[in-house]
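J.: Please find the sequence and the predicted model below.
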Amino acid sequence: MTGTEASPSFRLAYVPGVTPAKWVRIWNERLPDVPLTLVAVSAAEAFDVLRDGGADAGFVRLPVDRTDLSAIPLYTETTVVLVPKDHVVTAVDEVSTDDLADDIVLHPLDDTLGWERLPGQPAIERPATTEDAVELVAAGIGVLVLPQSLARLHHRKDLAYRPVTDAPESRVALSWPEEKTTDLVENFIGIVRGRTVNSTRGRTPTSPASTPADAKAKPKRPDTGGGARRKPAAGKATGKSSGKSPRSGGSGGTRGGKRGKPRGRS
């Protein structure tokens, strides 16, 4: 971290299609004394807003110029084609770019997909914004390929969308000026990455000294008689009872009893 000073607020920029509500809620729970202010920006102006200090961090669309900005990729969006509700595309679950070969495919100036080659037939001119392109789709002038979140953002009852299996994809990232990685930025990074309230970046594990030595030692097993055998008490037999006194000289005596002298041979 390069900064430790307190800030009266945290400013979070976000581009169209991104919904930061979940992360804002967690921020308000963990840092209730630091207000979070949302700053809506277009995809094109997001990086200048971060560089000029208009926001402390922001949800942007990749690629990010890593010369002076840091970024953490978060997720990749599904790409869809937006069409009028009566378009033939609505009869299937998904399409490929080849299926759009006969359609006029609109290409707004704020497009975020980075096409190498746009599918379909080109329009006479490019719409200025995605919102303008949506209006043209509703008018039946063409179709529009875009990230699913933007299709949802510009939802209309007279339009529908379907996934495009082989189109470029848009990736969303959290970005901030590298030289302004403050404590508040680190806190927000932790929230986005799913760290718990008790975890911190670089937290050291619990010190061994804090745990009693006796608690770590393996408990001894109770004495179950498996060690050295005890000598039997005097006067007690160690084997099974034969019904005769162990001191008797009969055949039922113990093996360890005194044997008589052998008789001489005749």
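T.: Everything's here; your move.
J.: Please make it C-alpha for all contacts and neighbour counts, starting now.
T.: Will do.
J.: Okay, strands next: where are they in the stretch 101-250 of the chain?
T.: 104-106, 121-122, 143-147, 159-163, 171-177 (DSSP state E, counting those that start in this stretch).
J.: possible to save the ones you listed as JSON lines with distance to Gly17 and mean neighbour count?
T.: Listed next are the strands of the stretch 101-250 of the chain as JSON lines, based on distance: least, C-alpha to C-alpha, whole Å; neighbours: other C-alpha atoms under 10 Å:
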{"stretch": "strand 104-106", "distance to Gly17": "19", "mean neighbour count": "24"}
{"stretch": "strand 121-122", "distance to Gly17": "25", "mean neighbour count": "14"}
{"stretch": "strand 143-147", "distance to Gly17": "8", "mean neighbour count": "26"}
{"stretch": "strand 159-163", "distance to Gly17": "15", "mean neighbour count": "21"}
{"stretch": "strand 171-177", "distance to Gly17": "10", "mean neighbour count": "22"}
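J.: another structure for you, compare them:
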Amino acid sequence: MAGGAKPRRGGRRAPTRGAGGAGGGAAGRPTRHDGASAGRGGQPTAGRGGQPTAGRSSQPTAGRSGQPTAGRGGTPTAGRGGKPAAGRGGAAAAEPRAGAAPPPGPFRLGAIEGATPGKWIDTWHERMPRTPLDLTPLTIADQREALVGRAVDAALVRLPIDPAGLHVIRLYDEVPVVVCAADSHLTAAAELTVADLAGEVVIAPRHAPLAVEIPDAATPRFAPPDTVADAIATVAAGVGVVIVPMSLARLHHRKDVEYRPLAEGPASTVALAWRDEGAGDPLVEAFIGIVRGRTANSSRG
């Protein structure tokens, strides 16, 4: 016992009243409830014989300092997860928070001409406000090189693309359309067929977004235009037609051309692609989740 404590009549000793003493509760007074309780120092209160009081159950409670008090069997109290419960002193290590902060970025996204990533980019900015997204325009000619050459982390590409070393998931298909001069006889129909194009000069630009076989089509007597925009400009001059995905017809629309859907024509598929070694990258995985429609709190699936 601490010095200055005198025994009462009957041989019992009163606990000291100093703060933090062996029997100290609040303001140095012993606690009054029945169970074994810890004082501010995490030590059990003294019973009549100077021994720690036993709680109603055989399991003790943790003191404020994080040290477990001893029960009747001397066993420390287990926390909810089977580990000693941590008090204010932090004796047990705190578990890390679920989910680590994403890398600072930026996330570099490539996008083929005509792709529409706007809604996914908006969602990215909502969920990842501190991680910038850099959008890089791509052409069919350079879409694969941008990925394997690490110029971008992932890209919206137009199929077909050589899948070697890449992960590729199909996103959506685009309707093929026939672009013709505004005064062409082809504009009389709301929809065209392959048979309607017999005898027409069908222009295909270099690295054409669509490969379409038109029986009985006339062969152009000039070199293929470099781009879709150049091909549409040629059509606007009254020479031939060009078949492209609808998004490109809209992108390069001008007053002197019209376009009509091509029934039974081949669809153009837009896909998301990333490098094999990019699998597991937190920014790539975050964008994949957005594209696949996962919510911010949903697990990967």
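T.: Alright, I've got the coordinates. Treat the numbers as computed from the prediction; the structure is a model and nothing was measured.
J.: wait, which of the strands of the stretch 101-250 of the first structure is closest to Gly53 of the first structure?
T.: Closest of these to Gly53 of the first structure is strand 171-177, at 8.7 Å (criterion: C-alpha to C-alpha).
J.: For the closest one, grab the matching residue range in the second structure.
T.: On the second structure, the counterpart of strand 171-177 of the first structure by TM-score structural alignment is residues 269-275.
J.: after superposition, how close is that stretch to the first structure?
T.: Superposed on the first structure, stretch 269-275 of the second structure shows a mean distance of 0.4 Å to its aligned residues (mean C-alpha distance after the TM-score superposition for the first structure).
J.: one step back: turn the strands of the stretch 101-250 of the first structure into JSON lines, including distance to Asp86 of the first structure.
T.: Below are the strands of the stretch 101-250 of the first structure laid out as JSON lines (distance: least, C-alpha to C-alpha, whole Å):
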{"stretch": "strand 104-106", "distance to Asp86 of the first structure": "16"}
{"stretch": "strand 121-122", "distance to Asp86 of the first structure": "20"}
{"stretch": "strand 143-147", "distance to Asp86 of the first structure": "12"}
{"stretch": "strand 159-163", "distance to Asp86 of the first structure": "8"}
{"stretch": "strand 171-177", "distance to Asp86 of the first structure": "30"}
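J.: Show me the one of the ones you listed that comes nearest Pro20 of the first structure.
T.: strand 171-177 (10.9 Å).
J.: Can you give the distance from the closest one to the centre of its chain?
T.: Mean-position distance between strand 171-177 of the first structure and its chain equals 16 Å (C-alpha atoms, centre = their mean, to the nearest Å).
J.: Identify the residues contacting the equivalent of Val157 of the second structure over in the first structure.
T.: Matched by TM-score structural alignment, Val157 of the second structure corresponds to Val60 in the first structure. Residues near Val60 of the first structure by C-alpha atoms under 8 Å, 6 or more residues apart in numbering: Tyr14, Val15, Ala43, Ala46, Phe47, Val172, Ala173, Leu174, Ser175.
J.: The third one: how many residues sit nearby?
T.: To tie it back to what came earlier, the one meant is Ala43 of the first structure. Using other C-alpha atoms under 10 Å, Ala43 of the first structure has 18 neighbouring residues.
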